[in-house]
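> can you look at this prediction? I've put the sequence above it.
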Amino acid sequence: MSQPVAVRLDKWLWAARFFKTRSLAVTAIEAGHVHLGGERAKPARQLKPGDTLRILAPHGEFEVEVLALSEQRGPAETARQLYRETEASQAARERRREEQALAPQFDHPDVRGRPTKKWRRQLQSFERGQD
């Protein structure tokens, strides 16, 4: 099967596994989370090998160069061969991941949903300064 000359941007993002569905890809493109060559793109924009994309997906921000085209979603190994992420983008994602791991967590392990009667009384006692 021959490789297509140009592919719609939303189809390629879906095939490259940046988004789980084409409709999520279209929503992200329309919201301005995908830039082609430094400019906002439209879902039907034709993508060619050599184009550069900046993608803000739920799992991170990527800056990639398109290496190959595909209209079909395949295995993850095949999807990774469709693009090459820039080294600056990889370093920035790694730095964000480290910052997030080092950020303080303010969630109390016992608090899920509504407080229990005991927990509420402890909170009220603390707020009044009695304890």
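Perfect, thanks for sending it. Here the structure is a predicted model, which is why all the values come from computation and not from measurement. Residues are numbered from 1 along each chain as shown.

> alpha carbons only for contacts and neighbour counts from here, please
Noted.

> does whichever helix in the chain runs longest pack against any helices or strands, and if so which?
Secondary structure of the chain per DSSP state H: the longest helix is helix 87-102. The elements that helix 87-102 packs onto, with contact taken as 3 or more Cα pairs under 8 Å, 6 or more residues apart in numbering; DSSP states H and E, are strand 60-66.

> and the helix or strand just after the strand it packs on, which residues are buried?
For strand 60-66, the following helix or strand on the C-terminal side (DSSP states H and E) is helix 76-80. By 16 or more other Cα atoms under 10 Å, the buried positions in helix 76-80 come out as A79.

> about what we covered before: pull out the buried positions in the longest helix of the chain.
Buried residues in helix 87-102 (16+ other Cα under 10 Å): S89, R93.

> then this one, side by side with the first:
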Amino acid sequence: MDMNGKWKLVSAENIPEICDVLGTTAENKDLAIKLMSLGSNGTQYINIDGDNVSIIYNIPGKTIKIDTKMGQPVDMPFFDGRMLKCVFSVNGDNIVENQTGAFEAVNICFRQGSQLVLKMTAKGVTTTRVYDKE
């Protein structure tokens, strides 16, 4: 599983729908749509070394950094400031992130050809973000 490196957002689907089930306010929903648009230059840097996980999400005006170990809970702010407890694990060639706290969701991150795909699912709704390696 080769996910390490810097990845640039190239597409995002179902952002308004996932915001609705996550209880995102109308103002923050508009912000989420803007942040996940192709012109936002959103990136994420991933470094997985054994059980160590380091992820840096860069979105306009905000950087979110996570340093943890597989299987250990870590606190993480959502883009709108709500706090989550996240636990990362490996399932085959996928990195799975279980999120609890302000809402419950599961992120599954995997390679699809040369791209990185992140699927977030909550209450039966899935958003898919696709990234190209920089």
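Structure's in. What do you need? Since this is a predicted model, take the numbers as computed values, not measurements.

> could I get the TM-score for this pair?
The TM-score (TM-score structural alignment, normalised by the length of structure 1) is 0.28; 64 aligned residues with a Cα RMSD of 4.8 Å.

> and the angle from the longest helix of structure 1 to strand 60-66?
170 degrees (axes from the mean of the first three to the mean of the last three Cα atoms, to 10 degrees).

> if we go by neighbour counts, what in stretch 10-23 of structure 2 is buried?
Neighbour-count burial for stretch 10-23 of structure 2 [16+ other Cα under 10 Å]: V10, A12, E13, I15, I18, C19, V21, L22.

> that stretch: how far from the chain's middle?
On the basis of Cα atoms, centre = their mean, to the nearest Å, stretch 10-23 of structure 2 sits 12 Å off its chain's mean C-alpha point.

> stretch 48-64 of structure 2 now?
So, by Cα atoms, centre = their mean, the centroid of stretch 48-64 of structure 2 is 9 Å from its chain's centroid.

> measure that stretch end to end?
Stretch 48-64 of structure 2 has its terminal residues 16 Å apart, counting by Cα to Cα, to the nearest Å.

> also stretch 77-91 of structure 2?
Start and end residues of stretch 77-91 of structure 2 are separated by 24 Å (Cα to Cα).

> same question, stretch 76-88 of structure 2
Span of stretch 76-88 of structure 2 from end to end, Cα to Cα: 12 Å.

> do the same with stretch 33-47 of structure 2
Chord length of stretch 33-47 of structure 2, first to last residue, is 27 Å (Cα to Cα).

> all strands for structure 2, in order.
Assigned by DSSP state E, the strands in structure 2 fall at 5-13, 43-49, 52-59, 62-69, 74-77, 83-91, 94-101, 105-112, 115-122, 125-133.
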